[in-house]
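> Turn this into a structure:
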Amino acid sequence: MKALRFGLQARFLVGMGLTLAVVFALLALVLQRQSMMQREVDGLAREAMQGMAADALSRRGEAMVEQLADSLTNPLYFSDLDTIGITVRAASRQPDVAYVLVYDSGGNIVHDGTYDIAAYGQPMTDPLARAAANSDHLLTQWSQRVVDVSEAISIGNERIGGVRVGYSLADIRASEERAAGNLNSRLQELGRRHMGWFVLLLATLAAVCVAIAWYVQRTLVKPIRQLADAANAIGVGNYDAKRLVSARQDEVGDLVRAFSDMNDSIARHDRDVRRMAYTDALTGLTNRLAFRESLDHRLMMLRGAGRQLALLFADIDDFKRVNDTLGHEAGDEVLVQFANRIRGAVERMGGDEALLARFGGDEFVILIQNGDVRAAATQLAEALVKELGQPLVVEGRQVFLGTSIGITLFPEDASGATALMKNGDIAMYQAKVAGKNCYRFYSRAMDQAVERRVHMEQELRGAWERGELSLVYQPILSLADNRIVGAEALLRWQHPDLGSIAPSVFIDVAEQSGLIESIGPRVLRAACMAASHWPVDPITQEAPFVAVNVSPRQLRSGDLPEEVASCLRDTGLPASRLHLELTETAVISDEAHASALLAKLHRTGVKVWLDDFGTGFSGLSHLRRVPVDGVKIDRSFIADMQRDPDDLALTTAIIAMAHSLGITVVAEGVEKEAQFDILRARGCDLAQGYWMGYPMSASEFEQLLV
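Presented below is the predicted three-dimensional model:
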C-alpha cells in the first residue's frame, strides 16, 4: 500500500488549524506577509529562469556560430554551395533554431538551408540583418521573436561573408510563462484555500502566529532562495557549486531535486559545447581557438624566463586538387591521415609540452618548447617533410602530396602571439614559393618579400589605364600545311620603374587579389578588337582566330557568356574566330557549373580549349562530360618528348583519344624542328612555340599575315 504523503498543503492546513485561535489580531499582517511572499517567489523564479535560459541560449548560439564560421570558411571562399547547404541544414535541425543564413561580404544571402536556395543573392532585409552584416566580430542580438547570433567569416584580413543563426524565443518564453504561471497559480491557490482558515484564526495567540511565519520561512521561502542563488551561480557559469539535496517528500523537495538534475544536465551540455568549441571535429586535434589561448598563456609564462618556443606552420601542398578531383570525402580522409602522421611525429620528437592543432582547411600548427627549440624544430620539420611526402592510399588510389612548413621562434622573431602567427604564415608561404614540400625559417627578409608583393598589387591596380599592360600575339600553325590559322593573345606588363615583369609573377598576383576580374574582360575586348582587323586568307577564305586565356575567377563568376557576347557584338568579330582557353583544373573544380557555362558559350559559336592538358588529376574521362572543342598539350610533355618515352607515349595517347572524341589537339612550347616533325607524324592538328614564332605586337602579327 502506498504511504500517505504529508505534503506542503497538508502542512499548511495543520499549521492553520493549530493557530486558528491566536492570529485574529494579526490578520492584516499575515495577509500582507503572504502577498509579499508570493510576489517575491514569483519574481525570484522568473528572474532565475529567464537569466538561466538567456545565458544558456547565448552560449549555445555563440558556440554554434563560431563552429559554423570555422566550418564554412573554405566552402564559402570557394562558393561550394553543396557543402554549405549540408552544413546549414545540419545546423537548422538543432532544437529551437528558426533559421541559419550564410551571406557574402555584401550582406547578400548565399545559402538559407533550402535545396533550391530561392533567396540566393538577395539582400537580407530583416531588422537585425544590417548590424549582423556590418559586424566584424561575434554579435548577439535580441528581438521580440528571436535571438540572432552572427559572426563574420574571413580569410586572412579579407572578409568573405558571415553566418547567422536565429533561435526562436517563442518556446522558451512559453515555457517560462507556463512555469511562472504554474508557480503563481499554486501560490494563489494556496492563498485562497487558506484565506478562510486565516479569517477563522483571528483570535490565535501572537506567539503561535510568529511560529507559523517562521515555519513558512523555513519550509518554503528558504529553499526557494537557495534555488535562486543556485540559478544565479549557473547564470555566471559556475556549475561546480554545491549540489542542492533534499530528502523532503513534498513539492519543494521535488523542485529541489528537479533543479539539481537540470543543473547536472546544463553542466554536461556546457562541457560538450566547450569540447566542440576547442576541438577540431574532423581530426580530434586542438582547434585554432584553443591553440591561441594556450599560446597566449605559454608566452605569458615564458616572458623573462629566458626560454624559447617554436611554432611550425604546416600546409598541405596542392590539397585543393584532391577536393576538386576526388571529392570532399576523399579530402577529409587525406586530412585525417595527414593529422595522424603529424601526431605520430610530434609524439616521437616534439617533447612532452608539444601541442598540435588544426587551424582549419589543410593547415596544421605545432608548438614545441623543450630544449634547443631551433634544433628540435629543424629535426621535426625534416621528418614531417619526409613522412608527409610518402603516398597516401585514398579510395583505393595512391595520392602523392607534400607539405610546406614555415617555422618561427619566440622571442627571436617576435614576442607576441599575433606577430608569431603572422611570421609563421609568411615563412610557410616562402616554403611554397621555394618549390613546396620543404621548410623555411622566418627571417626579416621575408617581410620585405611580402611588402614587395603588396606593392606589386598596388602598382597593378590602374596599370591598364596607365597603358603599362599590353597584348602580344603568338602564331598558331596548322601542322598539315604549315599555315598560320590563329594566334594566342598573351598579356605583358612593362612597368616604368621595374621594367618588364614576368607574366608568371603578376598574373599570380592578379589572381589572388581578384584584380583579374577587371583585367580579364579588358584583355578579351582588346584581343577581339585586334582580331577583327586581321585579313582573310586568300586560299581558305578564312581569317585567323584569336585564343584568349580565361581566369578561373571569371569562370566562377558566371558572367563570362554575357561578357563574351558583348565583346563579339561591339567588335564585330565572328564567334567562330574566338577561342577561349581554360585550365583543366579550373573546369573540373566545379564540373557541373563549368559544363553549363561552356554549353551556353557553345550556343553562341565560341570554341573552348582546355589549356595545360595532362597536368591535372582528371584524365581523359572528363572530356566526355565537359563540352570542349580542343585541348592544348602542356609544354612539359613536349619539351621531354624526344628523350622520355613516357612523355612521347602520353602525348600520342592524348592525340589519339582526343581525335576519337572529335576534339582538336594543340601542342604548345614547340621549340625544335624535331618536335614539330614528331607531332605532325603523330597527327597533332595545331602547334605553337618559339620555333614557329615569338609573341609579337598586333601590328607585327597583322604584317605577318599579309
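
> all contacts plus neighbour counts: C-alpha atoms, from now on.
OK.

> mind checking the longest helix of this protein?
helix 27-77 (DSSP state H).

> Tell me which other helices or strands that one touches.
Here helix 27-77 touches helix 81-92, strand 146-155, strand 158-168, helix 170-200, helix 222-235, helix 251-278, going by 3 or more C-alpha pairs under 8 Å, 6 or more residues apart in numbering; DSSP states H and E.

> Which one of those lies nearest to residue 13?
The minimum distance between residue 13 and the helices and strands packed on helix 27-77 falls on helix 170-200, with 7.4 Å, by C-alpha to C-alpha.

> ok, now how distant is residue 570 from residue 526?
Separation of residue 570 from residue 526 (C-alpha to C-alpha, to the nearest Å): 11 Å.

> neighbour-wise, which of those two wins?
residue 526 (15 against 12; other C-alpha atoms under 10 Å).

> For residue 376, see how far away the more buried one is.
Look at residue 526 and residue 376: by C-alpha to C-alpha, they are 55 Å apart.

> Tell me which residues touch residue 550, please.
Residues near residue 550 by C-alpha atoms under 8 Å, 6 or more residues apart in numbering: 520, 580, 581, 582.

> To compare against the first, here's the next sequence to fold:
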Amino acid sequence: MKKLRFGLQARFVLAVAVMLAVVLALLLLLLHRQKVMQQEVAELGRDAMHGMVEQSLRRHGQATVAQLSDALTNPLYYFDLDMVGRIVRSAQKEPDVSYVLVYDPEGRIIHDGSDEIAVYGQAMTDPLAYEAIAAREQHIQWSPQIVDVSGPILVGNQRLGGVRVGYSIASVRSYENQAVSAARKRLDELNARHLFWVLLLLLALVGTCVAIIGYVQRTLVRPIRQLANAAHAIEVGDYNSERMVSERQDEVGELVRAFSSMSDSIARHDRDVRRMAYTDSLTGLTNRLAFRESLDHRLMMLRGAGRQLALLFADIDDFKRVNDTLGHEAGDEVLQQFANRIRDAVEAMGGDDALLARFGGDEFVILIQDGDVRAAATRLSERLVAELGRPIAVQDRQVFLGTSIGITLFPEDASGATALMKNGDIAMYQAKVAGKNCYRFYSRAMDQAVERRVRLEQELRGAWERGELSLVYQPVFRLSDSRIVGAEALLRWQHPEMGMVAPSVFIDVAEQSGLIEAIGPRVLRAACAAAARWSIGSDPLDQLFVSVNVSPRQLRSGDLPEMVAECLRETGLAASRLHLELTETAVISDEAHASALLATLHRSGVKVWLDDFGTGFSGLSHLRRVPVDGVKIDRSFIADMLRDPDDLALTTAIIAMAHSLGITVVAEGVEKEGQFNILRERGCDLAQGYWLGYPVTAAEFAQLVT
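Coordinates of the predicted model:
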C-alpha cells in the first residue's frame, strides 16, 4: 500500500485554510468594533462640531469687526454717515448677523444700518452694551440668544467710537444640528459601503486562494531561472543576448517579454537622456551646454583660417513684469512665442550654419558663421528688433516687450568662448542702458562703462557717512487753495570728484547692489527728523506731512513696519504725517505680501501712496485689494495732457475712479500753469512740480511754511 505523503500542495491548502479562518475571525471582530466606534464617533462629532461652530463664529466675528473698524475709520473721521450706512448695511447682509451698530466713545448710536437712523444719538442700554463701550480692544460677549462682538475704531491713538456686530445663536445651533445629522447619515452610508467592500474583498481573497491552489503544481522554476539569467545579462551590460519568447498570457509571460525588450528600452532611454541634456525643455532649442560645446568646436576649427564668427545675445526687455503680473504660465507662453519668432528670423537670415540656443530665463544666443558676419548680424538684429517689438497675445491681452541685443565678433573682440560670451553679455547690457529694444556691437569702451558702474557702486558705499548724500524737499501743494501741505523727500549725491550724480543713475546702482537696504532706513529717519521740526498748526488738516520713497527691496524684506515704527518713535513724528511712496510694480509683484505689510502700516496711521501710477500692468482693480491712501499720477501723463486728449482722458479717469474708492490723487511733474488749472478743474487733490516749487533743503522748506 502506497504511503500517503503530506506534500507541498497539502501544506499549502492547510495554510490557506488557516489563513482564511483567521481572516474571518478578524473580520467579525472588526465589524463589531466598527459598530461601537461609529457610536463613539457620532458623540464626539457632536461635541467637536459644537466647539468648531463656536470657534468659527468667534473668529468670523473678530475678523468682521476688524474689517469694519478699518473700513469705518475714514468715513467716521469725516462723519460721512452715507458711507457709514453703506458699510453697515453691507455687513448686515452676512448670514446670521442680527444687528450692526456704530457708536461714539460715549456709547451713543451713530448708525444702525437703517435709512432713517431712528435711534441716532440714543445711548445703548442693552445688557451687553456696558462692556462693549468700556472695552479698549475687541471684546466678545455671549448671551443665550446673541453673540456680541465689538471693537474700537481708532485713528492712531484717538478713539472715534466703536462697532458692534450681533450674531444669532439660534440659527447657528440650527446649522450645527443639521451638520451633526448629516454627519451621522454619512457615517451610516460609509458603514454600509465599508461592509460591502469588506465582503467583496473577502470573496476575492477566497477566490484568489482557490486559484493559487489550482495552479500551484504548474512549473515555475524554468521561467524563473530564465528570468534570472536575463537579469544577470542586463546587469553586466549585455543588451544583445538572445531574446526570450513566451506565449503565456499571465504575469510571468509579461515579465518574460519585458525582460526580452529591456535592453532595447535602456538603449532608447540612453539616447533620450542625451537629447534632453542638450535641449531646452520649454522651447525645444539647443541649451547652454550644447551651445558651449558647439562654440568651442567651431572656434577650434576657425583658428588660423581667417574666418569670422558672430555671437548675438538677445534678452527680452521687462520680461519679469510678465511673470509678476500675469503669472509664470503666461511667461512660459511668451518665451515660446519669442523662441518661434527668433527661430523664423534665424532660419530666414542667419545662414545654413547658424545656431540658436536658449541660455535660460529670457536670454537667447545666436551664432552666425557664413559670409560677412558683421553685416549679417546687423541685418538679423534689425529683423529681430522689429519682429520682437510686435505685440504678443497672451491670455486674451496684448503684451509689448521688445528685446535688447548685444553683438560680439571673433576674432576681432576675443579669441576664446568665455571672453566672447562675456563681451556679448556686456554689449547686451549696453543696449538696455541705451533705451532697450535695440542692438549694440561690443567695443572696448563698454568694458570701461562696466568699470565705471563698479566704481560707482564702490564710491556709493560709505557715501552717507562721508556726508555726500543729502535730502532735499519738494513742496506738495493742495490744489483747492494752493497751500503747501507737505513735501517729498528726495535723495541727492554730491560726489567730490564726479559732482552731482543723477538720482536715476545711483538709485539704480543702489537697488541692484543691495545698498538701498542700508541707505533707505537712514533716508527715512532723516526725513522724519526734519519733518518733526516743521512748525504745524493746531488744525489736523494743516499738519505738514513728509513723503518718502520706499524701494522694492525694502518692501520685500518684510521688516518695513518695524523700521517705520522705530523711526517714528525716535523722531517723535506723528504717524499721520508720514507718507510712504511705493512704485506700482513693486506692490503688484507680490500682492499678498505687500497687502499684509501695507495693512500693518495703515493701521498704525502711516499713509501709503502708489508712485508712478498708470505705468505698470495693473489697474485700479488692484486698489480694492491693496490698502493704499493715495496714488501719484505719473509725470508722463501730466506732461502731455495739454496736447494729448488721450492723456487728459486717462488722467481724468484716474482722478474720478480713485475718488470713488476714497483715495487721494497726487499729480507730479506740474511744470505749466495750464496743467495746474486743468488738474484743479478735474478735482485733483494735490500736486507738485517745478512750476509750484523746486526741491529745497530742510531749512529752506521750514522757512517756506513759517
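
> Helices of the stretch 351-500 of structure 1, start to end?
Using DSSP state H, counting those that start in this stretch, the helices of the stretch 351-500 of structure 1 run over residues 373-388, 417-433, 444-460.

> Check these for me and report the most buried one.
Of these, the one with the most neighbours on average (mean count of other C-alpha atoms under 10 Å) is helix 417-433, at a mean of 21.

> Give me the distance from that one to the chain's centre.
From the chain centre to the centre of helix 417-433 of structure 1 is a distance of 20 Å (C-alpha atoms, centre = their mean, to the nearest Å).

> Next, the mean deviation of that helix compared to structure 2.
By mean C-alpha distance after the TM-score superposition for structure 1, the fitted helix 417-433 of structure 1 averages 0.7 Å away from its aligned residues in structure 2.

> any chance you could map the helices in the stretch 501-650 of structure 1?
Under DSSP H, counting those that start in this stretch, the stretch 501-650 of structure 1 gives helices at 503-513, 516-531, 552-557, 560-571, 584-588, 591-604, 635-639, 645-660.

> Let me know the closest of the contacts of residue 550 of structure 1 to residue 694 of structure 1.
residue 581 (19.0 Å).

> Output the helices of the stretch 501-650 of structure 1 in a markdown table; the columns should cover distance to residue 63 of structure 1.
Converted to a markdown table, the helices of the stretch 501-650 of structure 1 look like this (distance: least, C-alpha to C-alpha, whole Å):
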| stretch | distance to residue 63 of structure 1 |
| --- | --- |
| helix 503-513 | 31 |
| helix 516-531 | 36 |
| helix 552-557 | 32 |
| helix 560-571 | 40 |
| helix 584-588 | 35 |
| helix 591-604 | 34 |
| helix 635-639 | 49 |
| helix 645-660 | 52 |
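
> quick one: which of those is nearest residue 470 of structure 1?
Residue 470 of structure 1 sits nearest to helix 516-531 of all the helices of the stretch 501-650 of structure 1, at 8.5 Å, using C-alpha to C-alpha.

> Flag every buried residue along the closest one.
For helix 516-531 of structure 1, burial by neighbour count (16 or more other C-alpha atoms under 10 Å) applies to 516-517, 519-521, 523-525, 527-531.

> Check which helices and strands it is in contact with.
strand 469-478, strand 545-549, helix 552-557, helix 560-571.

> Just say which of these is most tucked in.
strand 545-549 (a mean of 24).

> Show me what residue 75 of structure 1 lines up with in structure 2.
Per TM-score structural alignment, there is no equivalent position to residue 75 of structure 1 in structure 2.

> Residue 75 of structure 1 against residue 84, yeah?
Yes. Contact criterion C-alpha atoms under 8 Å: residue 75 of structure 1 and residue 84 qualify, at 6.1 Å.

> Comparing those two, which residue is more hemmed in?
Remark: of residue 75 of structure 1 and residue 84, residue 84 carries more neighbours, 23 against 17, as counted by other C-alpha under 10 Å.

> What's the separation between the more buried one and residue 133 of structure 1?
Relative to residue 133 of structure 1, and taking C-alpha to C-alpha, residue 84 of structure 1 is found at 18 Å.

> Nearest to residue 100 of structure 1 among the helices and strands packed on helix 516-531 of structure 1 would be which one?
Set against residue 100 of structure 1 and scored by C-alpha to C-alpha, these come closest in helix 552-557, at 24.3 Å.

> now the strands: where do they sit in the stretch 251-400 of structure 1?
For the stretch 251-400 of structure 1, the strands defined by DSSP state E, counting those that start in this stretch cover 309-316, 355-360, 363-368, 392-394, 397-399.

> looking at these, which is buried most?
strand 309-316 (a mean of 26).

> what's the mean deviation for that strand versus structure 2?
When structure 2 is overlaid, strand 309-316 of structure 1 sits 0.8 Å from its aligned residues on average, using mean C-alpha distance after the TM-score superposition for structure 1.

> Provide the aligned range in structure 2 for that strand.
Using TM-score structural alignment, the residues of structure 2 aligned to strand 309-316 of structure 1 are 309-316.

> contacting residues around the matching stretch?
362-370, 373-374, 377, 401-411, 420-421, 424-425, 428.

> please redo it, this time with the cut-off set to 7 Å
Contacts with stretch 309-316 of structure 2, where a contact means C-alpha atoms under 7 Å, 6 or more residues apart in numbering, come from 362-369, 373, 377, 401-410, 424-425, 428.
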